[in-house]
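Asks: fold the following.
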Amino acid sequence: MTTPQNLVPAYPHLRARKAAVAAAIVTAITLALVLNVNVSRVHAMGVFSALRSPGEAAFIAGHRGDVTAAPENTLAALGQALNSPADYVETDVQLTADGIPVLMHDWTVDRTTDGTGPVWNYTYEELSALDAGSWFGDEFVGATVPTLEEFLNLLRWSTKNAILELKGTWTDEQVALVSDLIARHRVNDHVMIGSFDIMTLQALQRVSPELPGMLIVRDIEGDPAALAAAAGAIALVTSKRAITTNPQLVQRVHDAGLGILIYTLNDSETWADAVSLGVDGIVTDRPAELGQWIAQEIAGTSELPFATGVGVAG
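Replies: Just a heads-up that it's a prediction; the model follows:
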């Protein structure tokens, strides 16, 4: 079955929408400033238990699962992260040619499967026939590219949470495919939606405003509150460079009532820098290692201060 044209995502290599995106950003920021929109939904929605102070432990998000233990964005890696000290599992969502949300980071399947070409050129049946594990190790031969639904079915029985990054620009109809799956699996209270694309997060606000959105930006310039307001976001996800070149940024974000997460930190030196500045969450390829480091360096104990294992998620 082929998908209607309006179900094919507008990916970044399609430049036709750049002017529309720029206009939407300017309009949204202007409205937010003129109308004094309250962008702080952190506490009201219960996503962050509290904004961190410098030196307090940040929550852990396993980047594409636990990629030290299994091939990224496979059910094996995601399952490992769900059973690690990570509070969140972060993964990437794209659409197949027939409109099925699947988990894949790259725009093409070349790096992590035995196939070639863009994700959106494959139907799900074609994509599911690819080997997504042998590149990592012989024990993962035959691992497949999971659907979002398969992951949400795992998450449903876990006590953990998920950050779903929607890759590229999504329409209201496309976002509804994701939010409907989240509702069907009863994990609304355990999912945050992230995107680099403001128009995608605006679509989330129209379709499922109850789902918290996070804007991913490599650098934060200007007023973080206005930036978050443009996307209806409760938090910003940014790079280590953004906070090390501007150490006051974390406090400015917190003063606006927003959360701030940092990606992708994989060693004790960068973990210590992020914690010292009071970031709320750290995205890492090494969730188990970071959990142990927090237990030893922050909590002052060799015991992990996080619940691990499986439980029913609401």
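
Asks: use CA for all of it now, contacts and neighbours both
Replies: Noted.

Asks: which residues of the stretch 1-150 of the chain fall in strands?
Replies: For the stretch 1-150 of the chain, the strands defined by DSSP state E, counting those that start in this stretch occupy 59-63, 88-95, 101-103.

Asks: among those, which is nearest Glu289?
Replies: Nearest of the strands of the stretch 1-150 of the chain to Glu289, taken as C-alpha to C-alpha: strand 59-63 at 10.4 Å.

Asks: and the strands of the stretch 1-150 of the chain, which is most packed in?
Replies: strand 59-63 (a mean of 28; mean count of other C-alpha atoms under 10 Å).

Asks: tabulate the strands of the stretch 1-150 of the chain in JSON lines, adding columns for distance to Pro212.
Replies: Shown next, in JSON lines, are the strands of the stretch 1-150 of the chain (distance: least, C-alpha to C-alpha, whole Å):
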{"stretch": "strand 59-63", "distance to Pro212": "16"}
{"stretch": "strand 88-95", "distance to Pro212": "14"}
{"stretch": "strand 101-103", "distance to Pro212": "19"}
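
Asks: so for Asn121, which of those strands sits nearest?
Replies: Closest among the strands of the stretch 1-150 of the chain, using C-alpha to C-alpha: strand 88-95, at 9.6 Å.

Asks: mind listing residues that contact the closest one?
Replies: 8-9, 59-65, 73, 78, 81-82, 101-105, 119-120, 148, 160-167, 283 (C-alpha atoms under 8 Å, 6 or more residues apart in numbering).

Asks: same question for stretch 219-236.
Replies: Here stretch 219-236 has contacts from 25, 28-29, 32-33, 37-42, 198-199, 201-202, 205, 212-217, 238-239, 241-242, 252-253, 256, 258-261, using C-alpha under 8 Å, 6+ apart.

Asks: Proceed likewise with the subsequent sequence, for comparison:
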Amino acid sequence: MRQSNGIQVERVQVIAHRGTAGYAPENTMASFERAIEMNADYLELDIQLSKDNELVVIHDSTVDRTTNGSGAVKDFTLEELQSLDSGSWFNEKFEGQRIPTLGEVLAVCRGKIGVLIETKWPYLYSGLEQKLADELASYHMHLPTERVIVQSFDQNSVKRFHAIMPQIPIGVLVEDEAILAEDKLTELAEYVAYVNPALELVTGEAIERIHSRGMKIFPWTVRSRNVIQPLLKLGVDGVITDYPDYLSQE
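Replies: Sure, this is the predicted structure:
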């Protein structure tokens, strides 16, 4: 528990951004396993579909930045994607890390850590939301005993997912201040549990508007210790960070 304006509220949640992206190559098993070791509350990860319709965990629409390959994720089969090296770009000691499937991550996470899943570039992938729902069900991650949140910048994507699996909490990622207006938040509150804005959009007024509508707020992405205490004082519910240990030391 923590204090906010003299009122006890739930402990701030620590959300490990793409795993421990400050310490290990993002969206790899090395990064996720370290987040579990650091006792983060949630892993944040990004999903897309391979050419052969398998859910894979990678942020960019291409493999260029985080692997030794080149080209669009959607143009590679799962076997081809997993033949790429996803670790050496970060540090040679991570050579051999691969692009994981969502199933591989869920198998490791279940019962140990929550999962915050972003549907990435959903306009590129017809059926992405149904595929995600099927995968969560196959690992029993849709049950109330598990901690799963599905989020996106694309509100249509999370609406589609919500229609398929309404028991899973929905988050909306925000980088446009207009979405934090009173009327828009009222509209979002009909189906959204989390409003997750970029750091520069976080104000006490915005948090109050979000909380007054029964939603929570996880700002992104914390990469400096200096911003943690101000966020905690404002009353955020969680912090999405590349360095989960920064928050645990506060």
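
Asks: taking the contacts of stretch 219-236 of the first structure one by one, which sit in helices?
Replies: 25, 28-29, 32-33, 42, 198-199, 201-202, 205, 241-242, 252-253 (DSSP state H).

Asks: picking up where we left off before, filter the contacts of strand 88-95 of the first structure down to just the ones in helices.
Replies: Leu78, Ala81, Leu82, Leu148.

Asks: what's the closest of these to Pro287 of the first structure?
Replies: When those are ranked by distance to Pro287 of the first structure (C-alpha to C-alpha), Ala81 comes first, at 7.0 Å.

Asks: surely the closest one meets Gly65?
Replies: Yes. At 5.0 Å, Ala81 of the first structure counts as touching Gly65 under the criterion of C-alpha atoms under 8 Å.

Asks: return the residues in contact with Val14 of the second structure.
Replies: Contacts of Val14 of the second structure (C-alpha under 8 Å, 6+ apart): Ala40, Asp41, Tyr42, Gly238, Val239, Ile240, Thr241, Pro244, Leu247, Ser248.

Asks: what does it correspond to in the first structure?
Replies: Residue pairing (TM-score structural alignment): Val14 of the second structure is matched to Ile60 of the first structure.

Asks: what of Asp64 of the second structure?
Replies: Using TM-score structural alignment, Asp64 of the second structure sits opposite Asp110 in the first structure.

Asks: ok, now which ones touch the closest residue to its match other than its chain neighbours?
Replies: Nearest non-adjacent residue to Asp110 of the first structure, counting by C-alpha to C-alpha, 6 or more residues apart in numbering: Thr116, 4.7 Å away. Neighbouring residues of Thr116 of the first structure by C-alpha under 8 Å, 6+ apart: Thr108, Val109, Asp110.

Asks: ranges for the strands of the stretch 201-314 of the first structure?
Replies: With DSSP E, counting those that start in this stretch as the criterion, the stretch 201-314 of the first structure has strands at 213-216, 235-239, 259-263, 281-284.

Asks: now the last one on the second structure. Mean distance?
Replies: With mean C-alpha distance after the TM-score superposition for the first structure, strand 281-284 of the first structure departs from the second structure by a mean of 0.4 Å once superposed.

Asks: check which helices and strands that strand sits against.
Replies: Packing partners of strand 281-284 of the first structure (3 or more C-alpha pairs under 8 Å, 6 or more residues apart in numbering; DSSP states H and E): strand 59-63, strand 259-263.

Asks: in the second structure, what stretch matches that strand?
Replies: Using TM-score structural alignment, strand 281-284 of the first structure corresponds to residues 238-241 of the second structure.

Asks: likewise the third one?
Replies: Here strand 259-263 of the first structure aligns to the second structure at residues 216-220, judged by TM-score structural alignment.

Asks: which residues sit against the matching stretch?
Replies: Taking C-alpha under 8 Å, 6+ apart as the rule, stretch 216-220 of the second structure contacts 193-199, 202, 207, 210-211, 236-241.

Asks: the same query, at a cut-off of 7 Å, please.
Replies: 193-199, 210, 236-241 (C-alpha atoms under 7 Å, 6 or more residues apart in numbering).

Asks: for these, work out which two are farthest apart.
Replies: Ile210 and Thr241 (20.5 Å).

Asks: who has more neighbours, those two?
Replies: Counted by other C-alpha atoms under 10 Å, Ile210 of the second structure and Thr241 do not tie: Thr241 has more neighbours, with 28 against 24.

Asks: was I right to think that one contacts Val227?
Replies: No. With contact defined as C-alpha atoms under 7 Å, Thr241 of the second structure and Val227 do not form a contacting pair (10.9 Å).

Asks: what's the counterpart of Arg206 of the first structure in the second structure?
Replies: Alignment note: Arg206 of the first structure maps to Ala163 in the second structure; criterion TM-score structural alignment.

Asks: go on, Ile193 of the first structure?
Replies: By TM-score structural alignment, Ile193 of the first structure lines up with Val150.

Asks: and if you look at Val237 of the first structure?
Replies: Under the alignment by TM-score structural alignment, Val237 of the first structure pairs with Asn196 in the second structure.

Asks: now the residue most central in space within the second structure: how far from Gly69 of the second structure?
Replies: Taking C-alpha atoms, centre = their mean as the criterion, Glu44 is the residue nearest the geometric centre of the second structure, at 3.0 Å. The gap separating Glu44 of the second structure from Gly69 of the second structure is 24 Å, by C-alpha to C-alpha, to the nearest Å.

Asks: and for Trp220 of the second structure?
Replies: Using C-alpha to C-alpha, we find Trp220 of the second structure at a distance of 28 Å from Gly69 of the second structure.

Asks: what's the answer for Asp245 of the second structure, then?
Replies: In this view, Asp245 of the second structure and Gly69 of the second structure are 31 Å apart by C-alpha to C-alpha.

Asks: what of Ala133 of the second structure?
Replies: According to C-alpha to C-alpha, Ala133 of the second structure stands 29 Å off from Gly69 of the second structure.

Asks: about what we covered before: in JSON lines: the helices and strands packed on strand 281-284 of the first structure, plus distance to Leu227 of the first structure.
Replies: JSON lines is the format used below for these (distance: least, C-alpha to C-alpha, whole Å):
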{"stretch": "strand 59-63", "distance to Leu227 of the first structure": "23"}
{"stretch": "strand 259-263", "distance to Leu227 of the first structure": "13"}
